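Peer 1: Coordinates only, no sequence provided:
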């Protein structure tokens, strides 16, 4: 027969001893005595049981299977002072700290000593007609230690939170510049629109804008020039009978200016013509001065009698100028 000391840790005390006592008896042991203790960790139970040594493992298995037992410890019982419970909370005893003795400061009566020395060293004077001073006030010397400067305050640490970086701006797609290679006029489109220009003259700008949109971009200016040249020849044959050849300046004054004024507002300055508010040349758009160049070449070519007549744009309203300026040379 052996005697075992069983220590258990549980959450609640109610019915615990009855339940564990039943497990002890079933395993072939008898309960000798027990002790309950309430602890910060839970309910601590210590049992002294007695039974056959061969049944110890069976008893430990029964205790291990019990759901109310958090943990347990079984060891051979020894007479004497009770063992500390394995699950008891440990408290560290605080050691008493003996305060250090205050330093002793020897205070020397400086005032009395100084006063005595001053009194002994003072000469005796006889004053006629006046009373001598009864006492001599010596300077008072304080025995208190000098005041210590206050410690500087510790610097404060300022924590700066990093700012969330702003999102990067969206990439802007850049359209590459493609230089167009000029092509010849779209004669089919020009021939198709000429009858409409003759029927609606001088209100022809809407037809010319339609022509611009209907031809390839590379053939736009050449098609406008051809439409202007054919229209200028038609106006000269209709309004001005062939006669004697004129000089360039006379042809501009008597033929070119009247014909252009039927279409736009124009001013003649030397060898240049200034066209204001051209309906074909819109600010920020594309230059369409090629129509007026072809128009004047077709209109003035027969009057001047020169195949080398040239009309070209000096500046254009669509490129930011105030007006379109055409230069004429032969």
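Peer 2: Received it, and whenever you're ready, just let me know what you need. Since the model is a prediction, treat every value here as computed from it, not as a measurement.
Peer 1: switch to C-alpha atoms for all contacts and neighbour counts from now on
Peer 2: OK.
Peer 1: pretty sure residue 291 contacts residue 220?
Peer 2: No. Residue 291 lies out of contact with residue 220 (C-alpha atoms under 8 Å); the separation is 10.2 Å.
Peer 1: so where do the strands sit in this protein?
Peer 2: Using DSSP state E, the strands of the chain run over residues 2-10, 30-39, 42-51, 69-76, 265-269, 272-276, 310-315, 324-329.
Peer 1: got another, please set it beside the one above:
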């Protein structure tokens, strides 16, 4: 058994602890305690966790590709040092110094989080883990499975779950097809990694430093949705670009979607 400390940075405040708890549980780790601090732009969470050493690398891989995690560090736990309020403030200041003075920090010893309620927006790791080998077997002809899975989800779970699945698939595709390539900046990564990988799935064209497709199968009710629907594709692109570890953390946003009446779905990249 190992006891480690995780420092997690996220832009997502709602459901973060629950989502991290699900990753811990899936890897047989338990949450011993946590501290949290907020800035205007980020959440910083320090977690002390304990579990089998053999599951440490899978845990770190899943945290590194999780759509809610912007960045994280893992280190051996040093009692009474890293989780002190002063050190937590220093961690926040190093990430967001402009907002380090007035940080409402909370601390609470806790057991592993309870299972999510039926309407929780967090992904269901057990169901996702069953799906992933089937997607790997059928890749790149995955949309039938993915769309069927999406329709089986509660509405509140669809965005987070589909983005999470896309992230896992994208990370797998990067390891399979692009891991031996040269180190590229973001613009060239979009051209030489994201674009060819997307073209394995559906017709896609470059649009400056964005990508556009008119063939997304997730836009089933064109003109009747005010929100973007291609959560799987956003996650897929994030998984592709973040898996290398060579770029600042990349976040993908869908700025136009055929479900809202646009001519095509447009994906932009921010690091």
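Peer 2: Yes, it's here. Fair warning: this is a prediction, and the values are worked out from it, not measured in the lab.
Peer 1: Can you pull the TM-score for these?
Peer 2: The TM-score (TM-score structural alignment, normalised by the length of structure 2) is 0.52; 150 aligned residues with a C-alpha RMSD of 1.9 Å.
Peer 1: hang on, the earlier thing: mind checking which of the strands of structure 1 is nearest residue 63 of structure 1?
Peer 2: strand 69-76 (7.3 Å; C-alpha to C-alpha).
Peer 1: Distance-wise, check the aligned partner of residue 272 of structure 1 in structure 2 relative to residue 132 of structure 2.
Peer 2: Aligned by TM-score structural alignment, residue 272 of structure 1 pairs with residue 210 of structure 2. As defined by C-alpha to C-alpha, to the nearest Å, residue 210 of structure 2 lies at a distance of 27 Å from residue 132 of structure 2.
Peer 1: if you count what's nearby, which of those two comes out ahead?
Peer 2: residue 210 (21 against 17; other C-alpha atoms under 10 Å).
Peer 1: With residue 241 of structure 2 as the reference, measure out to the more buried one.
Peer 2: Residue 210 of structure 2 is 13 Å from residue 241 of structure 2, by C-alpha to C-alpha.
Peer 1: any shared contact partners between those two?
Peer 2: Here residue 210 of structure 2 and residue 241 have residue 190 as joint contacts, going by C-alpha atoms under 8 Å, 6 or more residues apart in numbering.
Peer 1: Just give me the longest helix of structure 1.
Peer 2: Looking across structure 1 with DSSP state H, the single longest helix is helix 220-239.
Peer 1: Pull up the aligned stretch in structure 2 for it.
Peer 2: Helix 220-239 of structure 1 lines up with residues 158-177 of structure 2 when matched by TM-score structural alignment.
Peer 1: again with stretch 16-23 of structure 1
Peer 2: The aligned range for stretch 16-23 of structure 1 is empty, by TM-score structural alignment.
Peer 1: for that stretch, which positions count as buried?
Peer 2: Neighbour-count burial for stretch 16-23 of structure 1 flags 20, 21, 23 (criterion: 16 or more other C-alpha atoms under 10 Å).
Peer 1: residue ranges for the helices of the stretch 1-150 of structure 2, please.
Peer 2: Using DSSP state H, counting those that start in this stretch, the helices of the stretch 1-150 of structure 2 run over residues 16-26, 56-64, 85-95, 125-138, 143-151.
Peer 1: Go through those helices and pick out the most buried.
Peer 2: helix 16-26 (a mean of 20; mean count of other C-alpha atoms under 10 Å).
Peer 1: which residues in structure 1 does it align to?
Peer 2: Aligned using TM-score structural alignment, helix 16-26 of structure 2 spans no residues in structure 1.
Peer 1: since we're on the residue lying closest to residue 46 of structure 2 once chain neighbours are set aside, how many residues are nearby?
Peer 2: Of all residues not flanking residue 46 of structure 2 in the chain, residue 7 sits nearest, at 4.5 Å (C-alpha to C-alpha, 6 or more residues apart in numbering). For residue 7 of structure 2, the neighbour count with other C-alpha under 10 Å is 21.
Peer 1: isn't residue 7 of structure 2 right next to residue 49, touching?
Peer 2: No. Using C-alpha under 8 Å, residue 7 of structure 2 makes no contact with residue 49, being 11.1 Å away.
Peer 1: how about a markdown table for the strands of structure 1, with distance to residue 254 of structure 1 added?
Peer 2: Converted to a markdown table, the strands of structure 1 look like this (distance: least, C-alpha to C-alpha, whole Å):
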| stretch | distance to residue 254 of structure 1 |
| --- | --- |
| strand 2-10 | 125 |
| strand 30-39 | 126 |
| strand 42-51 | 123 |
| strand 69-76 | 122 |
| strand 265-269 | 12 |
| strand 272-276 | 14 |
| strand 310-315 | 17 |
| strand 324-329 | 15 |
